[in-house]
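# Show me how the following folds:
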Amino acid sequence: MTVDETPPDTGFLRPAGPSPGAERLFAEDRRDVGYVMNLSHVWAHQPDAHDAFMDLLGQASAAAGLSFRQRAVLVAASAGALGDPHCSLAWGKRLAEEVGDDVAAAVLRGEDGGLTAADAALARWARRLARDPNGTTPRDVQQLRDCGLDDAQIAAMTLYVALRIAFSTVNDALGARPDRRLVEAAPAAVHSAVSYGRPTAAGDSQA
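Here you go, the predicted model:
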């Protein structure tokens, strides 16, 4: 492939060689969503690292005591700020199930008027981490305390968001395109809000 050719939907890397870890990732996708996600082809090059990464993500979420809605707010806000279409579509849909399509779409665009004060504080923190982590202030942290989080939870929640940003960065940098079925499953308002990132994949991968 020359640099002028359009890369495959699965990204810029050549297909990963066969391995038990790669096949495990693909099998989990087929079981959970019915096809192999393009980002899984990226992570198939490092399946053990993927598993360890997901374990750490789960530990951070549990230590922070995050509810499903809180995780959806954090991921949608950070993914929207970062410009990651994969997590914006997937978690925008999940957030829409919690707060409604229009509110979820607004969070992706950086607008929190439809959220509770506590959820809006989480969204602001997530965006700051994605855009300017050196710009955080003691007042920002105090707003998180005011939401009922103690300092250990704030540290764990920050780790959770940072890991989500890292996950998005790997997927985006290595060229994985948003899966067509991921786009089609998103509410229309969420889909419209995701005007960034790489174009939608032409089809779904099965292997």
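
# contacts, neighbours, all on C-alpha from now
OK.

# If we go by neighbour counts, what in the lengthiest helix in the chain is buried?
Longest helix in the chain, counting residues (DSSP state H): helix 151-173. Within helix 151-173, the residues scored as buried using 16 or more other Cα atoms under 10 Å are 153-154, 156-165, 167-168, 171-172.

# Contact partners for the spatially most central residue of the chain?
The chain has Cys87 as the residue nearest its centroid, 3.1 Å off, counting by Cα atoms, centre = their mean. The contact partners of Cys87, by Cα atoms under 8 Å, 6 or more residues apart in numbering, come to Val75, Ala76, Ala79, Ser168.

# Now do it against Met37, distance only.
12 Å (Cα to Cα, to the nearest Å).

# Equivalent analysis for Val73, please.
For Val73, the distance to Met37 - Cα to Cα - is 23 Å.

# Which one's more surrounded, those two?
A side-by-side neighbour count of Val73 and Met37, using other Cα atoms under 10 Å, places Val73 first with 31 against 26.

# so that one makes contact with Ala118?
No. The criterion here is Cα atoms under 8 Å, and Val73 misses it with Ala118 at 10.5 Å.

# quick one more, to check against the first:
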Amino acid sequence: MTFLGAPPPGPSVQQLYDADLADRGYVMNLSRIWAHHPEAHDALFELLGAVAQRGGLSMRERGILVGACASTLGDSYCSLAWGARLAEAADPDVAAGVLTGSDAGLTDAERALAAWARSVTADPNATTAADVEALRAAGFDDSRIFAATTFVALRQAFSTVNDALGAVPDAQLRADAPAAVRDAVTWGR
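Next comes the predicted model:
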């Protein structure tokens, strides 16, 4: 399930597991990794939430950002999880389009957001002022551009930890994802 052994039991570990049980009905493999430092998990997700809220990022926009980022990284875990979330916020074909890079069903502004997430993930040093200007032209102000960029960078950090430490997507996560999302995710573990 992961490359790490079980962490020592404790209240913060149990709290992380209990949250999974309440939300999903099972303890996620990635939680078994983050249980080695639950406070880091909580701090990361508190920051992600603050950035998303401050930037006014809707669930659909967050799904586009994470789907584009995770698929660019080759992270099957977050691709499945957020592909399913995006499928709920939009529909399964839109989610599959983001994961495969076709961006079918996205608005022009959403396509700009997906392209930005892929650029930031693939090679942040290759982005240009023209790329940022494309986001402005799509209707994003500098505050929202900062939020989207920071959100992608933090999600990339989360995915990197999970992937490097061998988190395999949970069987239930895969089973619960819409068929279009499952079929789109052909990378990762």
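
# rewinding a little: which elements pack onto the longest helix of the first structure?
helix 47-64, helix 68-82, helix 117-131, helix 138-146 (3 or more Cα pairs under 8 Å, 6 or more residues apart in numbering; DSSP states H and E).

# can you rerun that using 7 Å?
helix 47-64, helix 68-82 (3 or more Cα pairs under 7 Å, 6 or more residues apart in numbering; DSSP states H and E).

# Give me whichever of those is most buried.
helix 68-82 (a mean of 26; mean count of other Cα atoms under 10 Å).

# Arg94 of the first structure - how many residues pack around it?
22.

# what's the counterpart of it in the second structure?
In the second structure, Arg94 of the first structure lines up with Arg85, judged by TM-score structural alignment.

# State the helix or strand in which its match lies.
Assigned by DSSP states H and E, Arg85 of the second structure belongs to helix 76-89.

# residues of that helix that come out buried?
76-87, 89.

# And stretch 180-189 of the second structure, by the same measure?
Ala180, Val181, Arg182, Ala184, Val185, Gly188.

# circling back: between the buried residues of helix 151-173 of the first structure, which sits nearest Gly17 of the first structure?
Asn171 (18.4 Å; Cα to Cα).

# Looking at the alignment, what corresponds to the closest one in the second structure?
Match for Asn171 of the first structure (TM-score structural alignment): Asn162.

# Same question for Asp32 of the first structure.
Checking TM-score structural alignment: Asp32 of the first structure goes with Asp23.

# distance of the aligned residue in the first structure for Arg111 of the second structure from Gly110 of the first structure?
Counting by TM-score structural alignment, Arg111 of the second structure lines up with Ala120 in the first structure. Applying Cα to Cα, the value for Ala120 of the first structure to Gly110 of the first structure is 10 Å.

# Give me the more crowded residue out of those two.
Taking neighbours as other Cα under 10 Å, Ala120 of the first structure and Gly110 compare with Ala120 leading, 21 against 17.

# Pretty sure the more buried one sits against Asp112.
Yes. Contact criterion Cα atoms under 7 Å: Ala120 of the first structure and Asp112 qualify, at 5.6 Å.

# Determine the number of other residues adjacent to Thr116 of the first structure.
Around Thr116 of the first structure there are 11 residues (other Cα under 10 Å).

# what sits against Ala105 of the first structure?
Residues near Ala105 of the first structure by Cα atoms under 7 Å, 6 or more residues apart in numbering: Gly92, Ala189, Val190, Ala193.

# which one in the second structure is aligned with the third one?
Translated: Val190 of the first structure. By TM-score structural alignment, Val190 of the first structure lines up with Val181.

# mind listing what its match touches?
Shown in contact with Val181 of the second structure (Cα under 7 Å, 6+ apart): Leu80, Gly83, Ala84, Pro92, Ala95, Ala96.

# Spatially, what comes nearest to the counterpart of Leu48 of the second structure in the first structure if we skip its sequence neighbours?
Mapped onto the first structure by TM-score structural alignment, Leu48 of the second structure lines up with Leu57. Distances taken as Cα to Cα, 6 or more residues apart in numbering place Tyr160 nearest to Leu57 of the first structure, at 5.9 Å, with adjacent residues excluded.

# The one you found contacts Ser61, correct?
Yes. Contact criterion Cα under 7 Å: Tyr160 of the first structure and Ser61 qualify, at 6.0 Å.
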